[in-house]
Every structure is written in structure tokens, then in C-alpha cells.
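[1] Predicted model and sequence below, questions to follow.
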Amino acid sequence: MRPEILFPLFTPVSTLKGVGPRVAPLVERLAGPIVRDVLFTLPQGLIRRTATTSDRAVDGQVQTFLVTIDAHLPPQRSGQPWRVRAWDEHGFVTLTWFKGHGPHLERQHPVGARRAVSGKVERFGSEIQVAHPDYLLDADRVADIPPIEPVYPATAGLPSRTFRKFAQEALERAAALPEWQDPAWLAKSGFPAWREALALVHGPQAEIDLSPMSVARRRLAYDELLAHQLALAQRKAGKRSHPAPRIVAGPLSDSVEKALPFRLTGAQIRALSEVRGDMASGERMGRLLQGDVGSGKTVVAMLAMADAASSGLQSALMAPTEILARQHYETLAPPLEAQGLAVILLTGRDKGSARASKLAKLADGSAAVAVGTHALFQDDVAFKALGLTIIDEQHRFGVNERKRLQDKGAGAHLVAMSATPIPRTLELTVFGDLDVSRIDEKPPGRTPVATRAAPTPRIPEIIERLKAAAQAGAQAFWICPLVSESEKIDLRDAEQRAAALRQAIGPSVGLVHGQMPAAEKDAVMADFVDGKVSVLVATTVVEVGVNVPNASIMVIEHADRFGLAQLHQLRGRVGRGARESSCVLLYDPPLSETAQQRLDILRRSDDGFEIAEKDLELRGGGDPLGLKQSGFPAYRLADPVAHRDLIAVAADDARLILARDPDLTSPRGQAVRTLQELFDWKAASPLNDAG
């Protein structure tokens, strides 16, 4: 239950002075529906106003003058501004207004009136002009013009200065709260109290106060990270508390492993032992198997499935698309069926008696393994004894979809697989409710991909090389990214590229894009996998797991507009067969220094995790790795890049708090409850659930 001290912050924004029916939707769009959201919307800039005289006015600076109104100069023709000439004993200052400002200015500011005026100075020779002054007040109210003014986000109809008033009122409603941070950590970090930190960030005195590294911002960021890590730790503990079937390694998985045409890498052996430790514990496993493209996650999953079958339990592997599900089935079925385990593939395409037969095998237990798409969690799918669920590219599924599959078995274990390389520093924010295993070693025999950058004027030359390669039996991807705001323009660009390639290479050029029906897209992808399409043009990022061993060339247009991690994943689509493989990164010259550094990293390294860390360093804030698609939390006060050193500390603190006081009943525990209510991040709330 929310403590009473927080009630003022959880009232609608319409309770703020000046937020009526017209303004409320604008405030909600900018900040959110409640007063707390306004409080958590921080200034983004600073205006410094210097008091001066007309003879000392500086072009481009925001300055304040004390003047006497000398004359009103109405526009002589349409499109001209209304001008007010004012003077301050050192010279004239002209104030101008465009669009409809007129006679009311004459009434409010008559000739001879003394006024304080403030705004951005524009110099035209000896003439000084202030267009649309920020302030025009009676001279005796000059003290009302702030010398330092924070600039808030704005939207059409809601200027920054208006929003600032709402933020100040929201700050007045924020009470001092009981301290939830550890006293020793607080002293070591030099953090102010929560209420004091808020006052500092809403009343910056210098640019340093706006920085994410200011002590007040770091204090508030830590609070938000701690609230999130507490919720994840509670959720993880809740999942662990569910009893689960004990699954132990048996002779089946030994036989499957011995029959493999290769030996497991050290990283695969380590990941498999971590999975086995969880499955044998009697507690419900929730583990992320994170590995670079082609690192061998599916083999680890297959051996875990063989363990489950040895223990008399079924397994299910769910993939986000039919083509990926089919590829997993083709990888898993032969080695498992060689050991006498029946494997079925279930997709939306299965109908009638064929589907009924597959469902019967799952229900009576004669099928040990099911591989499929969303079709696996439909209501009429029942397992006799589902003990292990494996979800590929887990962020592509909603929380409820993952849960619906897991709930088909009593206490079924979960392995989530992801090929999106998340830097270690950010892992806790995305996967804090899962244990993480990393496969950071490539299987021997993978062909290195030669990566080179080329300017776009060389496209004709690249097309000629592509034509020769296609005639020699090679296959290639050509990626056209989403560059413009308009999907139609992007689609047109891709269609034009596909048409140009068809003209040069022939009819074996295929095209996939986001607006195609899923079945049509799957058909083109299937033709590519089968070798009927030699060059595949794609506007969307090609499916992460799509395996086309014959594909040996990857061309990426506007490579400088992609995240490094995304480029690395695309590059991972080639180099899977015996052919020498290459990746060409096309860019519009000239390259910025940062873009040059990024492409250099990609040329030097093929380690996805190293590349992700470097990307983070180079790109800074924002969404550096396309993390929003990976279930990344939407923080308000924390910047996961600037504050990444605080993430691990908050995770440790959360674990310690719950180990000492699992029910949060101590004085600090009660304060922590207030923190969770303040941020609305609790174990039961719909925060980003990785597992």
C-alpha cells in the first residue's frame, strides 16, 4: 500500500495550478499523467541572463535591459513585425513581434512606460534588436527575471517556461522522505538527501549541475537503479522459491555428445555445467544463455533436452519465426532421433489431422521434444510432462507469451537464449531476474569474415564483383537500412536497389521488407535458404538465427547509421560455410571521427561482447545498442551508460537488503518500501521481465 507521504506526487497533473483541460494532455505527453512524472522531468539546458545597457549589448547573448518605451511602429504591410522602440539613455533597443501581436502591446506598454526587458540580442550594425522578448515587465519587477533559468523539454503549445512553473510546484509537493540508502555508502559518495538532490537538479546554477555526473543526478540515478534491482531480486527469489523437477545428466546426453562431429568448446562445457547445476537443484531454473552469433547455444540446449528426456520429462524450444523454428528442428531432430527420442515441429502451418497427430504425441508423452513457434503455447497444446522450456531470442516474445509456454509444465525450467551482445556493465539491468551464462568462444572451423569499408561511389564496382560471385554459386545479403522517417521512402529505396541488382545479376535477386505478409517473407527466405535466390535485399535486420551456410557476402548500405552490435550481428549471417566470406560496409563520405573509430573496431574484432562494450564507450547515452528492443528498462533519472558504475553497486545493495531483511520490516526496509512505491517498481509490477 502506498504511504500517505507520497499521495501528493500520485495525483493527476490536472491538480497543478494552470493545468486545465487544454494543457493537461500536453503535460501528459511531455512528462506523464501524474505529478511525480513532472517532478522526474529534469531540465536539459540553462539560460544565463546578464543585466546590461544598450551600449554593452552582445550579439547572440541573452541579456536584460531597463528601458523606457519610446514609440510603437505598426507594420506597414503584411508579413512585417510589430516593432516597439525603447531607449535606456545609452541608445535604442528595438523589440519585435511577428504573427498577430499588435494593438494590445500599445495598451499594455504605452509610450513613456519604464520596462524591464529580457531576451536574445541580435545586432544589425549599430541597431540592437530583441525578437519576441522572454520577459517584458514593469521596471520595478526586474527582480522577477531570473539571472539563471533552467530549460525544460517543450512541446507545441507548452513552452519550457510554462512547464518550469509546473516542475517548481511538483517540487514543492515532494516531502523529505526517510533515507533508504546505506549510511556508509551515502557518506562515501557524498550524496545529498533525496529531497535536497531534487531541489539541486531543478535549480541548476551552472552547466555542471545538468551533467549526469553531478552528485545530485548520481544520487537520484542510484535511487532509481536500486528500486529496479530490488524488484528484479525479489522476482528472482520468487521464481526460485517454486519447486521444480530435478533433472540430472544421463547416458542419453553422453551418447548425443559423443555422436557430435565436433568437440564442445570450453565455454559450451562451462555453460552446460551451469545449466545442469540449476536443473538438478530442485528449484526452478531461470537462466539466460547469451552467446555470439554461431557460438553454439543450440548444442548446449540440445544436451539439456537429452538430460530432461533421461529424467522422463519433455522439452519445448520456441522460436519467433517459422523459418528459425524449422532450422532449429533440422539441427536438433537428427542427433536426438538417432538416440530414439521423437522430435516434432509445430507451427501455425500445421492443420487438421497432421496437427492432431502431433498434439496427441505431446499429450501422451511419445514426443520427447517439441520445436515450434507461437503455436506451442496455444490453449489446445498439452504436454504429458513438460520439464524444460527453451526460448530463442526471448526478447521477441511478450512476458505473457513466455509464461504461457512455461505454465504448460509444473515448475518447468527456463533457458532463454539471446544472440544480442549486451555489455557486462548493462547485463544486470536487462537480465537482473535471470542467472546468466555466456558462451564467449567460437567453435573451431568458423571461417573468419574479412570486413572492409567502402564509400558509396564504389557501389557499381561492388555490384560487378557480386555478379561474378553469384555466377560462381555464392549467395549474398544486401541490407538497406531504415534511414528516413518515411517507411515508404525506405521501401522505395530497397525496391530500387533490388531492381538495379536484378538488372545486373538476373532474376535470382529476392526482396524482403517489414510491410510484406509473414508468409510471403518466409517464402522468399526459404528460397534463399534453398539456394533459389542468390542475392537477398532486405530492409529489416535479417533474422538473427537464419543460417545460410552458402551465404558468403554481406553488403550493408549506410553502415555508419547502424549500431556496432547490430552490424556485428548482420556480419554473423555470413562465414558459416567453407567459402571465404566478406562483409562490405558502405558509407557516405566523409566519415566523422567517431564513425571511423566504430568501423575500425568492427574490422579489428569479431568478439560481439567486446564490440558491444566499445560501442557503449563511443556512443554514450541514448539507445546505443538498440536495447529498447531487448527489454531495456525506461529509466527517468538514471542514464544506463553514464551511470553504469552504479548498476552493479545497486544490484549488490539490493541482494544484501533482501538477505538481511527479506520482508522489508526493519526501519531501512520500510524506507525501501517507500522507494519502491515512489518508482512504482515492485516485484509484482509489469517491469521488464527477462524470464
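    Perfect, thanks for sending it.
[2] From now on I want contacts and neighbour counts done on CA atoms only, so please keep to that.
    Noted.
[3] Show me where the stretch 451-600 of the chain has its strands.
    475-479, 509-512, 535-538, 551-556, 581-587 (DSSP state E, counting those that start in this stretch).
[4] D55: which of those strands is closest?
    With CA to CA as the measure, strand 581-587 is the member of these nearest D55 (50.1 Å).
[5] what packs against the closest one?
    With contacts taken as 3 or more CA pairs under 8 Å, 6 or more residues apart in numbering; DSSP states H and E, strand 581-587 sits against strand 449-455, strand 551-556.
[6] and of the strands of the stretch 451-600 of the chain, who's closest to Q108?
    strand 581-587 (56.9 Å).
[7] Specify the angle between the closest one and strand 551-556 in degrees.
    Going by axes from the mean of the first three to the mean of the last three CA atoms, to 10 degrees, strand 581-587 is angled at 10 degrees with respect to strand 551-556.
[8] Which residues does strand 581-587 contact?
    Among residues not part of strand 581-587, those counted as contacts by CA atoms under 8 Å, 6 or more residues apart in numbering are 447-456, 552-560, 571, 574-575.
[9] Please identify the buried residues of the helix or strand hosting H104?
    Per DSSP states H and E: H104 is located in helix 103-108. By 16 or more other CA atoms under 10 Å, the buried positions in helix 103-108 come out as E106.
[10] after that helix comes which helix or strand?
    With DSSP H and E, the next secondary element past helix 103-108 is strand 114-124.
[11] what sits against the closest residue to S311 other than its chain neighbours?
    Of all residues not flanking S311 in the chain, I247 sits nearest, at 5.8 Å (CA to CA, 6 or more residues apart in numbering). By CA under 8 Å, 6+ apart, the contact list for I247 reads 276, 279-280, 307-308, 311.
[12] try this one side by side with the last:
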Amino acid sequence: MSARPEVLFPLFAGLETLEGVGPKTAKALEHMGVSLPRDMLFVLPHAAIDRRRRETIRGLEMPCVATVEVEIGAHRPASRRGGTYRVNVRDAEEEFQLVFFHARGDYLKKLLPPGERRLVSGKLEYFDGMAQMVHPDHALPPEEAASIPDFEPVYPLTAGVTQKLMAKATQSAVARAPELAEWIDPQQKARAEWPDWHAALAAAHAPDRPGAVSPADPARERLAYDELFAHQLTLALARRGMRRGKGIPSHGDGRLRQRVLASLPYAPTGAQSRAVEEIAKDMASDRRMSRLLQGDVGAGKTLVALMALLVAVEAGGQGVMMAPTEILARQHLEGLAPLAQAAGVRVEILTGRDKGADRREKLADLAEGRIDILVGTHAVFQADVAFHDLRLAIVDEQHRFGVRQRLELGKKGAGADVLVMTATPIPRSLALAQYGDMDVSVLDEKPPGRKPVTTALVSSGRMAEVVDHLRRAIAEGRQAYWVCPLVEESESVDLTAAEDRFKRLRAELGEGVVGLVHGQMPPAEKDAAMARFVAGETAVLVATTVIEVGVNVPNASIMVIERAEIFGLAQLHQLRGRVGRGEAQATCLLMYQPPLGETAEKRLTLLRETEDGFRIAEADLQIRGAGDMIGTAQSGLPRFRVADLESQAALMAVAQSDARTLLTMDPELTSRRGQAARVLLWLMGQDQAIRLISVG
């Protein structure tokens, strides 16, 4: 089935086929991401107004929305143009007024004829000792009362679209939604007490009680699950496509790994050993590995990565480790080189800088298997780079590396295993949304010898004290980072520029003591400034956030972060992880500009209390939401319309396990439930996934 099923055609027609939607409205709706009747189904109301009928307004707590039948009394037109027009009305027990501004009297006399009965509904307020309803939302003859629902859905709007129009268009979309066969596991559906798909849609758009608009309502929860299930099914198919490509079993005999362990001054943590074991087991199987290695700052990912690469070498193959930038690639090389030397294997680096004869020689060695482990930037993707026998590719810092690149890398080594490393602890729900196609290993222990970092909050008024503290530390031979938020002084935002801070610190602490690194510098200058700091020639490095990823200077034990309140939690946690790698007790000073807002204070206090990256990430998710946290634009994080990643993490886990189970039992999705799942994929616009089945 490689074409869209006919039963879905009405939902993929033009928007103007919906009631009340003309060309102009269709254009306006596009701003809400709505371009098909299908999209309209998933724009759910975010509130419901209680419009249940009452006999009287007596005893109501105002302000409130009331719906009541009244007898129309006298009209009191405005005394001047644009003034207030009032209409007296009476319900079963109470008198009040309907109030209109800029009203046309003739229109109101027609709408509210004196002496007749009308059902009015709107916001009731107390004003000057009298209850009044300003511009009622509804005013109808009693026989038309049925057109006002007991609970009126409130939809998100955009310019040029009214509530009335949304209600009409969504009802029209729901009316053309077909009854579809069930794709949810019957036991799961019964356990959660979810309605059928069509019934769930109808219920979500016609709330019948106040709680009906909450994400936990069975109808809405079912629709959220459908969305997550389609997403996880797509990831599971991608994962299978990845694994279908037969892997090459790599059985390491452990001899090289033993040499490395023997050369270490400490034993690996339980988490490190467990991760290495999981990876080695994956590599030994004939299916391709696709695994994510998540480790908090300083949890020792480098050792795990090297052990994994050595499994490939022990098995007679090669490994490659890729980093997003040249600085990071060089750092990986520095981290791996001494360990690789202990094992007696050859490690080389390949970046965009390699030119001419040098590059040709490296490529020849690589193609003939004389290089065991290659470290590089995306330069290893270039067409002329060929491996003798690539078994394992490790990718660092996933965020710049989506599913597409993972597959691209897979092509270099037809059966190469893939391991992705990230230093950003990701809450489980986001990890599943973003990496649902991968297995996950987590490093959640700190290696011995990592000392906790003392974190303090300091107001920017105490700058002089901080500089004194630095002066003393430098005298003791210690080094410090000073992080500034922006590079050029911008008129609108008064943030201290790195250039300025650099000059001032240099004046205070002396020439040659302070270095500067920022994003606008030419790469060669940046590298040189970093190199001087790494070598200990400069004691203080003033930097923008270019240092947050990966830099390793064990002697640096102080981190000053200026305007800490404008950084994200995860970013602050990453920056703090740059210190505390050596013998000395490390400190991190979070400088803020008072007064601190409530959210900022919450964030900074949490950092002071904990160094647990996963706890910090969960908090970050609650404070900022999923999109901001990963920066949705480049995150490859799907946009969900109904599902909410923050509150429905557990639902995501259920969807993942259901999707994997379904594919295990019915790999080609040919059973009744499998066929239904295909329809769901079409419905959710996951055409890619459908190609993956047909290719499969």
C-alpha cells in the first residue's frame, strides 16, 4: 500500500471544502499551521466556557459567565454618540441590564424586542450596585436555545479567525473524519479506558464538563497517544532500516582493553563498565548497533568511547570518532592518545585543515588499514575518504547531527555500528522523542577523584571582591574562566562585552595574565588563545560560551559566569563542568544583575543545590518547555499538536514500547492492526515511514 488510502481523501482536500472557510480564512489559518482539514482535527480547544442554563442570576458569584432566559424590558439609548446603550431585562427572580457600546438602536430593537423572551449568555459583572452583562455573546429566541452548547469550546485563534468560525470549521472537519480500524493494542486501550478514534475526536471538540479539556481526559489522552505512537512507529522503522543493513559482528578478545585498564590510576565506575558491556554486546551481534551514550559532565565518556573503539580494533577493524568542531576533535585526540598508546594502537586526526601530500598520505594509510582509529570533523564524510574496514562510528554532541546524518555515516562502512555521545543530560521524554530509534546507555556516576564544585551566587555589585579572589588564586598558581554573555556591546541590551571585560581585567591583574576567546575571532587566533591557556601561559581566559563544550584544562578551578540569570540551566551546568577536573577545590561564581526575577532565582538556586545533570534537565524542561530546551529549530524534535512532552512523558514510553512490539510481531504491518497502523501513519503525514516499510 504505497498510496494514501482513499478513506482519508476528504481529510487531505483543500481547507475551503470546510464549512465557513473561504480563501481569506484559509490564508489566515495557515499562520496556525493549518493547511488541510486533517490539521483542523488536531487544533483542540484549550478551555470550555460553562454555558449551562440557570433559572436566575441570584446568588451567583460575580464576575462569571451566566446563561439565563429573560424578559426584555425598556431600552435606554445612549445620551450622546458612542455612549452606553442599556436594556433592562428580568429573569425568574432578578433584574439586571444588558450593556452595549457604540450600538445601533434599530439593530438592538430587532435583536431584543421589548416584551419578548430571549436566552442571553455572557459575562456578568457588578457595576454601580447593579448586575450587568456587557455585549452578551449570545441573545436568541428560546426555541433556538439548543444551538448554544452547555460547554462552549474555546479555540486558539489567529488574526482574521473568530471562535464562531473555528467551531464551525472544526465541526465540519470532524463530520468528514471517517471511522477507522483500531491501531491501538486492545489490552492497552481497555486498560486506559480510551474511546475509539472517531469518538475521541468528537468528544475532544465537544467538551461536556470542565475537566474535558485537560490532557488527562481519556479522549484527549487517546489522541495524544496516537500522535506519539505514529512518531515512535516511524522511529522504530528507521531503527529497523538501520539494523536491516546487516551489521558485521565485531568480537573483541579484550586484550587491548586490558592494557588500557592496567595503565589507569583508578578503576572505572560501575556505570562505565556497564556501558562498555552493553556496547560490546551490541557490536558482537550481527545487527547494526544504534546506541546513545548519555553522560553527565565529567562522567567519563572518553574512556567508554575508547573501549568501544578498541572492540572494533581487536576484531580486526577500524573505528572513527567524529566531533562537531576542530577544537573538539583535537581535544578528543588528546584525550584518546595516551590511552591508545598504552594499548599500542595508531590514532590519527583528519580535519578540513589537512591538505596536499599530508592528507594523501593519511588517506592511503586509512584505506590500507594502517590507521586503527580516526578522529575527525565532518571532513570524514568527504567522497575521497575510504576505510579499510570500518566497524564503529562514534558521533559526539548529537544536537548537530540528525537521523539523516546517522544514516549517511552508515554508508561509509556498510555495516558499521553507530554510537552517539551526548554530554547534555536529556529528560527521558525528550530522549524518547528525539532518539527513539536508538538504545540508550546512561553514565550516572562520577569517576573517583572528581571533587564537587562549590557554587555561589554573587550580585554584580560585588565585582571588586571577585577580582580580588582571582588575584589571590592566580598567586597560588591556579587558573580561571570568566564567561561573558555577548560579544559586541549592543545598545538595547546592556551586557558587558567580552572585549571590555578583558581590558578591565588586564588592567587589574596585569599584562600577559589574561587571554580572550570569542565567536567573532578568526579560528587560528582562537586556537592560539586556547593553546596559551591550556599551556598555563595565561591565568584567566575571558570567553563567550565557545568553551561550553568539551574543553579540558585540569588546572582551571574557578569559573565566573557574568549575567548568569540570562543563561539556560543546561548551559550553566555545562559551563560549570569545565572546572573541578584537577586536584584543587573548584568554585563556580554565578554573577547576576539584581533584581532577580522569580524564574531566574529558581534556576540559579537549583544549580547551587545540585550537580545532578538529569535533575537539572528535568527542571529545565518544566521551566522552559521542550522546544526552548533543545532549541527546536535545530533539534530535530518533532512538533506535536496534541501531545505534551512535559506532562505526558509516561505516555511516550508506552507508545515506544507498543510500536516496537507491534513491529516485532508484524514486521511488514500486514495484520489487521498493522494495516490500521499504516492508515495512522498516512493520517499523521509520516510518509517517510511508509516508504521504509515498502523498502523493507
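    Looks like it came in fine. This structure is a prediction, so every number in the text was calculated from the model and none was measured.
[13] Can you give me the TM-score here?
    The TM-score (TM-score structural alignment, normalised by the length of the first structure) is 0.85; 673 aligned residues with a CA RMSD of 3.7 Å.
[14] on that earlier part again, now distance to E127 of the first structure and mean neighbour count too, for the strands of the stretch 451-600 of the first structure, in JSON lines please.
    What follows is these, written out as JSON lines (distance: least, CA to CA, whole Å; neighbours: other CA atoms under 10 Å):
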{"stretch": "strand 475-479", "distance to E127 of the first structure": "55", "mean neighbour count": "26"}
{"stretch": "strand 509-512", "distance to E127 of the first structure": "60", "mean neighbour count": "24"}
{"stretch": "strand 535-538", "distance to E127 of the first structure": "57", "mean neighbour count": "25"}
{"stretch": "strand 551-556", "distance to E127 of the first structure": "53", "mean neighbour count": "26"}
{"stretch": "strand 581-587", "distance to E127 of the first structure": "46", "mean neighbour count": "22"}
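[15] nearest to L336 of the first structure, of those strands?
    strand 551-556 (27.2 Å).
[16] average offset between the closest one and the second structure?
    Average distance, strand 551-556 of the first structure versus aligned residues of the second structure after superposition (mean CA distance after the TM-score superposition for the first structure): 2.7 Å.
[17] Report the secondary structure element holding the equivalent of L26 of the first structure over in the second structure.
    Matched by TM-score structural alignment, L26 of the first structure corresponds to A28 in the second structure. A28 of the second structure belongs to helix 23-30 when assigned by DSSP H and E.
[18] From the rest of the structure, what touches whichever helix or strand comes after that helix?
    Beyond helix 23-30 of the second structure on the C-terminal side, the first helix or strand identified by DSSP H and E is helix 37-41. For helix 37-41 of the second structure, the external contacting residues (CA under 8 Å, 6+ apart) are 10-15, 18, 33-34, 169-170, 173-174, 201, 683.
[19] Now the buried members of those.
    Applying 16+ other CA under 10 Å to these flags 10-11, 15, 18, 34, 169-170, 173-174, 201, 683 as buried.
[20] can you redo the strands of the stretch 451-600 of the first structure as a markdown table with distance to S253 of the first structure?
    Formatted as a markdown table, these follow (distance: least, CA to CA, whole Å):
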| stretch | distance to S253 of the first structure |
| --- | --- |
| strand 475-479 | 36 |
| strand 509-512 | 39 |
| strand 535-538 | 38 |
| strand 551-556 | 32 |
| strand 581-587 | 34 |
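[21] Quick one: closest of the ones you listed to G266 of the first structure.
    Comparing the strands of the stretch 451-600 of the first structure by CA to CA, strand 581-587 comes nearest, at 25.6 Å.
[22] from the buried ones among the contacts of helix 37-41 of the second structure, which is closest to Y266 of the second structure?
    Nearest to Y266 of the second structure among those, with distances taken as CA to CA, is L683, at 54.6 Å.
[23] Which residue in the first structure aligns with that closest one?
    Match for L683 of the second structure (TM-score structural alignment): L678.
[24] Am I right that that match sits in a helix?
    Yes. Counting by DSSP: H, G, I helix; E, B strand; the rest coil, L678 of the first structure falls inside a helix.
[25] contacting residues for it?
    L6.
[26] For the aligned residue in the first structure for D217 of the second structure, list the residues it contacts.
    Taking TM-score structural alignment, the alignment pairs D217 of the second structure with S214 from the first structure. Contact partners of S214 of the first structure, counting by CA under 8 Å, 6+ apart, are I208.
[27] Name the residues that touch stretch 162-177 of the first structure?
    5-6, 8-9, 16-17, 27, 35-36, 38-39, 41, 150-154, 194-195, 198-199, 202, 671.
[28] A312 of the second structure contacts G252, correct?
    Yes. Between A312 of the second structure and G252 there is a contact at 6.8 Å, judged by CA atoms under 8 Å.
[29] Which one of the two is surrounded by more residues?
    Neighbour totals were compared for A312 of the second structure and G252, and A312 leads with 30 against 20 (other CA atoms under 10 Å).
[30] secondary structure element for that one?
    Counting by DSSP H and E, A312 of the second structure is part of helix 301-314.
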